[in-house]
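Visitor: Take this sequence and fold it.
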Amino acid sequence: MATFKVKNKRPRFGNPRSDKHKQKPKYKKKDSRLKFSVNDEAAEITRLSEQYTTSEIDGKSKFSDFPLSKKTLQGLAQANYKIPTAIQRESILPALLGKDILAAAKTGSGKTLAFLIPIFEKLYTRQWTRLDGLGALIITPTRELALQIFEVVAKIGKHHDFTTGLIIGGQNLKFEKNRLHQLNIIICTPGRLLQHMDQNPLFDSTNLKILVLDEADRCLDMGFETAMNSIIENLPVERQTLLFSATQTKSVKDLARLNLKNPIYIAPHDSEEYTTPNRLQQNYVAIELSEKLTMLWSFLKAHPKQKIIVFFATCKQVKYFYEIFRKLRPNILLLPLYGGMNQEKRNKIYAEFCARSNVCMMSTDIASRGLDFPKVNWVVQLDCPEDATQYIHRAGRTARLNNSGESLLVVLPHEESGVVGMLEKTKVPINKINIDEKQLFSPLIKIQSFLAQSPELKEMAKRAFVAYVKSVALMKDKSVFDVSKLDLEGYAKSLGLLVTPRVRFLSKMGGKPKNVNTDVKVTLDEDDEDDDGELFTVKEQTVQKPSGPSDDLPLCAEPKKKVTKVKLLKKSLVVNKKICFDDSGHALEDAIENDVYNIEKARAQLRLADAEDKERYKNLKKARRIAKKEKLKRKAEEEDDDQFDSGEENSVDLDWLPDPDKVYSKDNLVDDKNVVSSPIEKATSRKKSSKKRKIAINVGDITLTEAERLAMNLLQ
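Guide: As a prediction, the model looks like this:
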């Protein structure tokens, strides 16, 4: 690491050596963390353990009234958590006593602290260290919720010495593997945790003391059933289990899977009149399917300076609506959030939405569970939720912790009665409002022009159309969600499509025979990383059930084999016939010929054509091979020519020099004074030159020793 020295500057005026201008010594700030000796911690742990059994829930108006450690109280105070909520007040003390808890509370009631405080206290009283390994495991259904819990742990647990890790998909798996065995608290999603259990030999959960399922009903449903069953099998049986959710599960099957021992059911809001927050104003509007996009665009234009969340049913709808609205340029920032996005981008969008005050986030149900977005003004459910539980979680993103908010549900006319009745059964107050048609502004012409200019955008519109139709077709309550009543042509036109896309899913459902019930299993994975794949994974199991009771028929028949188009064509194939008629127009039975289409003859012709094609291909291949060889040969010759030419081109041009034969010829020899030599000298030079010529001719026939002697004689 490079180091730099900074010289002290002298004062501009006065004596530089005076004490007045000397720099004051810098003192380090004292660490704000509480430091205790081993004896103090042991005494505090003993005191807390005694208070757990003697304390009562009644009369606890502050966190300081609970038997909590000083480190936990200091972290709560610095994070401005002073007064506990109803769910915190009723669940902290039983959790400290080590009991299993099944807790249900309204959205935004502070369930995160209700299970984080017992985790810190239990590990602190057991003097948990890094060498003890995993002590608490928190499982959440979404990555954003896991990240939010991790941030809360960093706030209130910074005075403790526990190591905490965030294990979610989309991160560096190798980095997590090398550090997993050093973590005391792990916050994770089911898929990533199961991957570490299968692939990481360093993962060890034998010392686990507390298991927490946040949004437990979502973690235990069909989407995570397989993963959760595998995770629970690898966890120790002797542990404390805490389940928290706004809509808690009471299924005996789910509770049996978790091995709960005499769980305490805590629901402080069951006695209240409504299951949603009191300051949440809930409305719904019934409009046609073709008017949804126009209604949303007009709504955003009318609320430019507010914080809005718009929920869609599928990822492809979020992609298309985000792209087309961004091109329309509303007076509000648009952000998309769905499961197929890169994790880094998801984190960035989540942080940006939390920080801004005038923004609209288009999202799937990935943002409907547990996320604490600050100061959300509106929650718009553009696509109707599947059930009341999904509606409660979506609407709960606003009006959190005694804040006010508004929720708007968009339903189709044929869905109105069923959805309203479903919400009234779960004690959800909702009012119907009407939209003034004068305030609706349709951007259909601009959308059609954008789709005509961009084929990619047009393809996105088709995918959004098909994805929405599939989502409605796969809803459980068929009495409310009926695909046959959808105005598909009008919906396609509202998206900017001139031609209604074909939905093969509907043709399969329409071809269902009578007296046959088709059970469709739907697997919805919110964290799917494949953007181009289908949102739903549909597995069809066709079970034939007789209309009346019969003891001879089996309970479940084998599923029918899939009939392809090729098989249908083979079944409907009819051989051509040649029919002759007489003069009166009657067909002659003897003249009917059925062998017009001779299959054997056609096969022979095909074989002959194949042989000709093979021979032609063989000759063509041979000709190409010969041409290739000739080309390589010509190329080699050209390279040789270039090699010889290159020597001449790179040599020095000596054309300007005189011809040495003419200058140094025997007839034209001149001396330095430009005087011609005498005849005697000419004769002498001729004799010497002839002698040298003879010596040069015979040099090739002598040995090396003779050549050396000759050279010495010549030099002498």
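
Visitor: Could you use CA atoms for every contact and neighbour count after this?
Guide: Fine.

Visitor: what's in contact with the helix or strand hosting residue 117?
Guide: Applying DSSP states H and E as the criterion places residue 117 in helix 111-125. Contact partners of helix 111-125, identified using CA atoms under 8 Å, 6 or more residues apart in numbering, comprise 45, 48-49, 68-69, 72, 87-88, 91-92, 95-96, 105, 135-136, 149, 153, 157, 160, 210, 212, 242, 244-245.

Visitor: Repeat that for stretch 362-374.
Guide: With CA under 8 Å, 6+ apart, stretch 362-374 has contacts from 107-108, 142, 144-145, 148, 215, 309-315, 318, 322, 334-339, 353-354, 390, 393-394, 396-398, 400, 526.

Visitor: OK, contacts around residue 98?
Guide: Applying CA under 8 Å, 6+ apart to residue 98 gives the contacts residue 240.

Visitor: ok so, going back, could you list which of the contacts of stretch 362-374 belong to helices?
Guide: Using DSSP state H, the subset of those located in helices is 144, 145, 148, 315, 318, 322, 353, 354, 390, 393, 394.

Visitor: Now, of these, which are buried?
Guide: Buried members of the ones in helices among the contacts of stretch 362-374, counted by 16 or more other CA atoms under 10 Å: 144, 145, 148, 315, 318, 322, 353, 390, 393, 394.

Visitor: What's the ChimeraX line that selects buried ones from the contacts of helix 111-125?
Guide: The buried residues among the contacts of helix 111-125 can be selected in ChimeraX (16+ other CA under 10 Å) with this line:
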select :45,48,49,68,69,72,87,88,91,92,95,96,105,135,136,149,153,157,160,210,212,242,244,245
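
Visitor: Break down the stretch 601-716 of the chain into its helices, ranges please.
Guide: For the stretch 601-716 of the chain, helices defined by DSSP state H, counting those that start in this stretch occupy the ranges 660-663, 679-698, 704-715.

Visitor: Can you add distance to residue 509 and mean neighbour count and give those helices back as CSV?
Guide: Shown next, in CSV, are those (distance: least, CA to CA, whole Å; neighbours: other CA atoms under 10 Å):
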stretch, distance to residue 509, mean neighbour count
helix 660-663, 104, 10
helix 679-698, 107, 11
helix 704-715, 105, 11
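
Visitor: of these, which approaches residue 254 most closely?
Guide: helix 704-715 (106.2 Å; CA to CA).

Visitor: So which other helices or strands are in contact with the closest one?
Guide: When contacts are defined as 3 or more CA pairs under 8 Å, 6 or more residues apart in numbering; DSSP states H and E, helix 704-715 packs onto no helix or strand at all.

Visitor: How far away from the center of its chain is it?
Guide: On the basis of CA atoms, centre = their mean, to the nearest Å, helix 704-715 sits 90 Å off its chain's mean C-alpha point.

Visitor: any idea which of the buried ones among the ones in helices among the contacts of stretch 362-374 is closest to residue 517?
Guide: residue 390 (26.8 Å).

Visitor: That closest one - nearest residue in space that isn't next to it in sequence?
Guide: residue 368 (7.9 Å; CA to CA, 6 or more residues apart in numbering).

Visitor: Determine the number of other residues adjacent to the one you found.
Guide: By the criterion of other CA atoms under 10 Å, residue 368 has 21 neighbours.

Visitor: Proceed likewise with the subsequent sequence, for comparison:
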Amino acid sequence: MSFDNLGLSASLLRAIADQGYTTPSPIQAKAIPLILEGRDVMAAAQTGTGKTAAFTLPLLHRLTDGRAVRPNRCRALVLTPTRELAAQVQGSVRDYGKYDGLTSAVVFGGVKINPQIALMRRGIDVLVATPGRLLDLHGQGFIDFSDVEVLVFDEADRMLDMGFIHDIRRIVKLLPVKRQTLMFSATFSAEITQLAQGYMQNPVKVEVSTPNATADTVTQWVYPVDKKRKPELLSHLVRDNAWNQVLVFTRTKHGANKLSQLLEKDGIRAVAIHGNKSQNARTKALGDFKSGKIQALVATDIAARGLDIEQLPQVVNFDLPNVAEDYVHRIGRTGRAGAAGIAYSLVSADEADYLYGIEKLIRKSLPREEIDGFEPEHAVPQGRPAQQTRPPARRGGAGAPRGQQPARRRRGGNGGRGNVSGSRAPR
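Guide: Have a look, this model is predicted:
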């Protein structure tokens, strides 16, 4: 199938071609026709499979009817949980809508509100927003929701995890009852399904993979290690594998700051990104990471949604998340758009329950490998028998032929970046 078969306008097809995309991903192929029909849609797909374009493209198609936008109003509203994701979505709207003359804007906290007020005074076709700043603007009288035709929840489960449910309820009450509502996420919990029942009209559920599954393009490994030796092991992996770009996840903001400082002292260019950082600092950190000025970006789960780093070669879970679904989103930062990636988890004995919860969620046991010189004194209990065809070879150990070692042994610095499919689908 090509995009020509989906019913999109010629201007959108031109914009898609400009981005170098030819074939829709499975979620795009299934969701776009339903959205064009005007149906409410709940779509679940793995991170990195093109969910943003799956709702952006038909949304823009719907808005190209020549209807004028009134001051302080918008015709489509996209809600996201984080600033980074909001900026990413608005970038997609801008890129795909460039030939249609549609206007878009992004509003979120952490930056001055006056420029956002100025944007809203003119009226906007597509407004992408985080809930808190959106309600601030409405409370001050700068946004009127009466013209909203389409509401999109992007990563709705994360919004619930971050405590936005009350804000979401307040926003939905302000919107027209007659509208199209879309929910897109990598995971759908029981709470999300309940939310959908209250806000959607006979929604069509679209799934292109097993719920909460991880992408086949991501190879996953667990490295058992004592907690106190995790920083040393991470430095060892970065240097020994000549990693020039690695995204590292910690559980807390303090942990992210501390780890980035330890890496810097060890000669590894690193910076932390989390909710306590100013938006300017977060934007600069991400820009430096993408440009190669920074080797290691150390992040909390705020970065698990919205960081779209093309062909990011590897992700490391320095700490396992205490919410199993966050693991899916973390490792979804690599292996995107058909490219290959590897996710490593440094797991200490006190995280055994978290590991078991993750394996239960994704319905498979993760292969383990002990790194020579870092064997743990406190073993990580095996939650259930590992479903492996062979035991993982201990790195550098006797009797570990090169062909039987993990893929990372053959990757080099930023290896494994190649696209594993013949074409790419837009994100």
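
Visitor: What does the TM-score come to for these two?
Guide: TM-score for the superposed chains, counting by TM-score structural alignment, normalised by the length of structure 2: 0.82, backed by 374 aligned residues with a CA RMSD of 2.2 Å.

Visitor: Which one of the helices of the stretch 601-716 of structure 1 lies nearest to residue 198 of structure 1?
Guide: It's helix 704-715; of these, that one is closest to residue 198 of structure 1 (CA to CA) at 83.6 Å.

Visitor: relative to helix 679-698, how tilted is that closest one?
Guide: Going by axes from the mean of the first three to the mean of the last three CA atoms, to 10 degrees, helix 704-715 of structure 1 is angled at 160 degrees with respect to helix 679-698.

Visitor: how much space is there between the residue at minimal distance from the centre of structure 2 and residue 191 of structure 2?
Guide: Central residue of structure 2 (CA atoms, centre = their mean): residue 305, 3.3 Å from the mean position. Spatial separation of residue 305 of structure 2 from residue 191 of structure 2 under the definition CA to CA, to the nearest Å is 19 Å.

Visitor: which one in structure 2 is aligned with the residue nearest to residue 390 of structure 1?
Guide: Superposed on structure 2 with TM-score structural alignment, residue 368 of structure 1 falls opposite residue 304.

Visitor: Cross-check the contact I'm expecting between residue 359 of structure 1 and residue 306.
Guide: Yes - counting by CA atoms under 8 Å, residue 359 of structure 1 does reach residue 306; the two are 6.5 Å apart.

Visitor: Counting neighbours, go ahead and name the busier of these two.
Guide: Using other CA under 10 Å, the more surrounded residue of residue 359 of structure 1 and residue 306 is residue 359, with 24 against 17.

Visitor: ok, so what distance separates that one from residue 376 of structure 1?
Guide: Distance from residue 359 of structure 1 to residue 376 of structure 1, by CA to CA: 10 Å.

Visitor: Please apply the same query to residue 89 of structure 1.
Guide: On the measure of CA to CA, residue 89 of structure 1 and residue 376 of structure 1 end up 26 Å apart.

Visitor: which of the two has more neighbours?
Guide: residue 376 (25 against 21).

Visitor: which residues touch the more buried one?
Guide: Taking CA under 8 Å, 6+ apart as the test, what residue 376 of structure 1 contacts is 306, 307, 308, 309, 397, 398, 399, 405.

Visitor: Quick one: map the fourth one onto structure 2.
Guide: What it means is residue 309 of structure 1. Residue 309 of structure 1 maps onto residue 247 in structure 2, by TM-score structural alignment.

Visitor: Where do the helices of the stretch 151-300 of structure 2 begin and end?
Guide: Under DSSP H, counting those that start in this stretch, the stretch 151-300 of structure 2 gives helices at 156-161, 165-174, 190-199, 230-240, 253-265, 279-291.

Visitor: Kindly report the same for the stretch 1-150 of structure 1.
Guide: Using DSSP H, counting those that start in this stretch, helices in the stretch 1-150 of structure 1 cover 38-54, 70-78, 86-96, 111-125, 143-156.

Visitor: so how far is the first one from its chain's centroid?
Guide: Using CA atoms, centre = their mean, the distance from the centre of helix 38-54 of structure 1 to the centre of the chain it belongs to is 46 Å.

Visitor: One more: the last one?
Guide: Averaging C-alpha coordinates over helix 143-156 of structure 1 and over its chain gives two centres that are 20 Å apart (CA atoms, centre = their mean).

Visitor: Any figure for the gap between residue 220 of structure 1 and residue 571 of structure 1?
Guide: In terms of CA to CA, residue 220 of structure 1 sits 47 Å off from residue 571 of structure 1.

Visitor: more neighbours, these two?
Guide: The neighbour comparison of residue 220 of structure 1 against residue 571 (other CA under 10 Å) goes to residue 220, with 23 against 9.

Visitor: Name all residues that make contact with the counterpart of the more buried one in structure 2.
Guide: Aligned by TM-score structural alignment, residue 220 of structure 1 pairs with residue 160 of structure 2. Residues counted as contacts of residue 160 of structure 2 (CA under 8 Å, 6+ apart): none.

Visitor: Kindly tell me how buried residue 287 of structure 1 is, as a neighbour count.
Guide: Counted with other CA under 10 Å, residues neighbouring residue 287 of structure 1 total 17.

Visitor: Can you tell me what it aligns to in structure 2?
Guide: Residue 287 of structure 1 maps onto residue 225 in structure 2, by TM-score structural alignment.

Visitor: So that match sits against residue 373, correct?
Guide: No - judged on CA under 8 Å, residue 225 of structure 2 makes no contact with residue 373 at a distance of 10.0 Å.

Visitor: Look up how far residue 661 of structure 1 lies from the residue in structure 1 sticking out farthest from the centre.
Guide: Using CA atoms, centre = their mean, the residue of structure 1 lying farthest from its centre is residue 680. It sits 106.9 Å away. Note on residue 680 of structure 1: its distance to residue 661 of structure 1, by CA to CA, is 21 Å.

Visitor: Likewise for residue 78 of structure 1?
Guide: Look at residue 78 of structure 1 and residue 661 of structure 1: by CA to CA, they are 107 Å apart.

Visitor: repeat for residue 490 of structure 1
Guide: Going from residue 490 of structure 1 to residue 661 of structure 1 by CA to CA gives 102 Å.

Visitor: what's the answer for residue 603 of structure 1, then?
Guide: 87 Å.

Visitor: do residue 137 of structure 1 as well
Guide: 103 Å.

Visitor: Residue 230 of structure 1 now?
Guide: Residue 230 of structure 1 sits at a distance of 102 Å from residue 661 of structure 1 (criterion: CA to CA).

Visitor: Same question for residue 467 of structure 1.
Guide: From residue 467 of structure 1 to residue 661 of structure 1 the distance is 96 Å (CA to CA).
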